[in-house]
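Undergrad: what follows is a predicted protein model with its sequence.
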Amino acid sequence: MKLTTKGRYAVMAMADLARFSSGRPVALADIAQRQEISLSYLEQLFAKLRRGDLVKSVRGPGGGYLLARSADNIRISDVILAVDEPIKATRCEIGSPKGCMGSSSSRCITHDLWEGLSYQIQGFLSGVSLGDVINGRVAKSPDLMDKSLTASAAD
C-alpha cells in the first residue's frame, strides 16, 4: 500500500482540527505541537487542503484554520486525495491498460490482487468520515481477524 507520511499527517492534522476547533479557528502551531508534526510541513499540507476546499483560513489575531464543512461530511479519502496521495497498491495506474512490468506492456501475475486491494482500501476510506475518526466510530472487524487466525491455525 502506498500511503506515505503526507497522507497520514494530513489525516492526523484534519482530525486534530475537527476535534479542537469548536467553531473557532485553530492555529497550525497548536496542531503541530499536539501532533508532533513540523509546522512548515503542515503549512504545505494545509495549502493543498485549502485548495481542495476541505479547510478555510482565517487571518489576523486569533486566526488559523476551520473545517470547510462538518467533520461528518469530510471523508478520509477526500483528505488523502487532496494532498495528492494516491490510494493504490499497484505500481501502475488503476484501470490502465499499461503494464506494471516496467518496459513491457504486460501486467504482473498478481496485478488483479493488488488492484482489488486498492479498491477495497478506497472503499473503506470513502466510508469513514473525520467525524467517525474523532468520535471513535471507525469500524473494527474482529470477526475478520478471528476468521483469518482460525484459517491460519487450520493450515
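TA: Ah, there it is.
Undergrad: make it CA atoms for all contacts and neighbour counts henceforth
TA: Will do.
Undergrad: quick one, strands of the protein?
TA: Along the chain, the stretches classed as strands by DSSP state E are 55-58, 64-67.
Undergrad: among those, which is nearest residue 31?
TA: Judged by C-alpha to C-alpha, the one of the strands of the chain that comes nearest to residue 31 is strand 64-67, at 10.2 Å.
Undergrad: how about the residue nearest the centre of the chain, nearest residue that isn't a chain neighbour?
TA: Relative to the mean C-alpha position of the chain, the nearest C-alpha, by C-alpha atoms, centre = their mean, is the one of residue 80, at 3.7 Å. For residue 80, ignoring the flanking residues on the chain, the nearest one in space by C-alpha to C-alpha, 6 or more residues apart in numbering is residue 7 at 5.0 Å.
Undergrad: next one for the comparison:
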Amino acid sequence: MKFSTRSRYALRLMAELACCAPDKPLPLKEISERQQLSLKYLEQIVTPLARAGLVKSERGSQGGYRLVKPAAEYTAGEILRAMEGSVAPIPCLESEVNECPLCGQCFTLPFWTGLDEVINQYMDSVTLADLAHSLRNIQDPDGQNPSAGCSALKNN
C-alpha cells in the first residue's frame, strides 16, 4: 500500500492548521512557506478537505483556512480517507459488504481482512493533535521560542 503525495501533504497542512489558534484562519501561503510546499498544490489539496467538512475557508485580507473542530477530534485516518477514499489493501474490502463472488472460497481473505483492520485501527489511533505536537517539537525542540511555527497553540 502506498499513500499519495497529496495525502502526505494533507497531513502536513492539517497539522499546521492545528497549531494555530482555533479562531485564527491561516493563509495557505504561510503553510506553503513553512512546509516548503507549492502553493498551487496546497490549493488542490485543501479542496477535498473542505468538501469533507474538515476545514473551513474564510475570505478577506485576514482570511485563510481553519479547522472545523478541535485537533484532538480528528484522526489521521479521517484525513487520509478524505484524500484517498478507501485505504483497503485489496478491492474486495473497499465496501461495507464484500461482494466478491469468490470471497466464500478465498483462503487469503482473513489475511487481507486482518491487515485492513490493523491499518485502520492505527490510522484512527493517531489524532491531529498528536501530529501537531510532533510538528511543534520539530519547529521548537527546546520549547523556548513562543513564536516558532505553530507553538501559538499549546492546548489543542
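TA: Perfect, thanks for sending it. Model, not experiment: these values are computed from the prediction.
Undergrad: returning to that earlier point: next, the contact list for the residue nearest to residue 80 of structure 1, please.
TA: 79-80, 83, 85 (C-alpha atoms under 8 Å, 6 or more residues apart in numbering).
Undergrad: export the strands of structure 1 to JSON lines and tack on mean neighbour count and distance to residue 39 of structure 1?
TA: Below are the strands of structure 1 laid out as JSON lines (neighbours: other C-alpha atoms under 10 Å; distance: least, C-alpha to C-alpha, whole Å):
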{"stretch": "strand 55-58", "mean neighbour count": "18", "distance to residue 39 of structure 1": "15"}
{"stretch": "strand 64-67", "mean neighbour count": "22", "distance to residue 39 of structure 1": "13"}
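Undergrad: top of the contacts of residue 7 of structure 1 by neighbour count?
TA: Counting neighbours by other C-alpha atoms under 10 Å, the top entry in the contacts of residue 7 of structure 1 is residue 79, with 27 neighbours.
Undergrad: what about residue 11 of structure 1, neighbour count?
TA: 21.
Undergrad: typo on my end, residue 121 of structure 2
TA: Residue neighbour count, defined by other C-alpha under 10 Å, stands at 12 for residue 121 of structure 2.
Undergrad: which position in structure 1 pairs with it?
TA: By TM-score structural alignment, residue 121 of structure 2 lines up with residue 123 in structure 1.
Undergrad: ok, now how distant is its match from residue 76 of structure 1?
TA: Distance, residue 123 of structure 1 to residue 76 of structure 1, by C-alpha to C-alpha, to the nearest Å: 10 Å.
Undergrad: also residue 62 of structure 1?
TA: 27 Å.
Undergrad: same thing with residue 148 of structure 1?
TA: Residue 148 of structure 1 is 26 Å from residue 76 of structure 1, by C-alpha to C-alpha.
Undergrad: okay, the two: which has more neighbours?
TA: Between residue 148 of structure 1 and residue 76, residue 76 has the larger neighbour count (other C-alpha under 10 Å), namely 27 against 12.
Undergrad: and that one, what's its match in structure 2?
TA: For residue 76 of structure 1, the residue aligned by TM-score structural alignment is residue 76.
Undergrad: residues touching that match, list them.
TA: 11, 123-128.
Undergrad: PyMOL command for the buried members of these?
TA: PyMOL command restricting these to the buried ones, with burial defined by 16 or more other C-alpha atoms under 10 Å:
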select buried, resi 11+123+124+127+128
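Undergrad: and which of the contacts of residue 76 of structure 2 is nearest to residue 69 of structure 2?
TA: residue 128 (10.7 Å).
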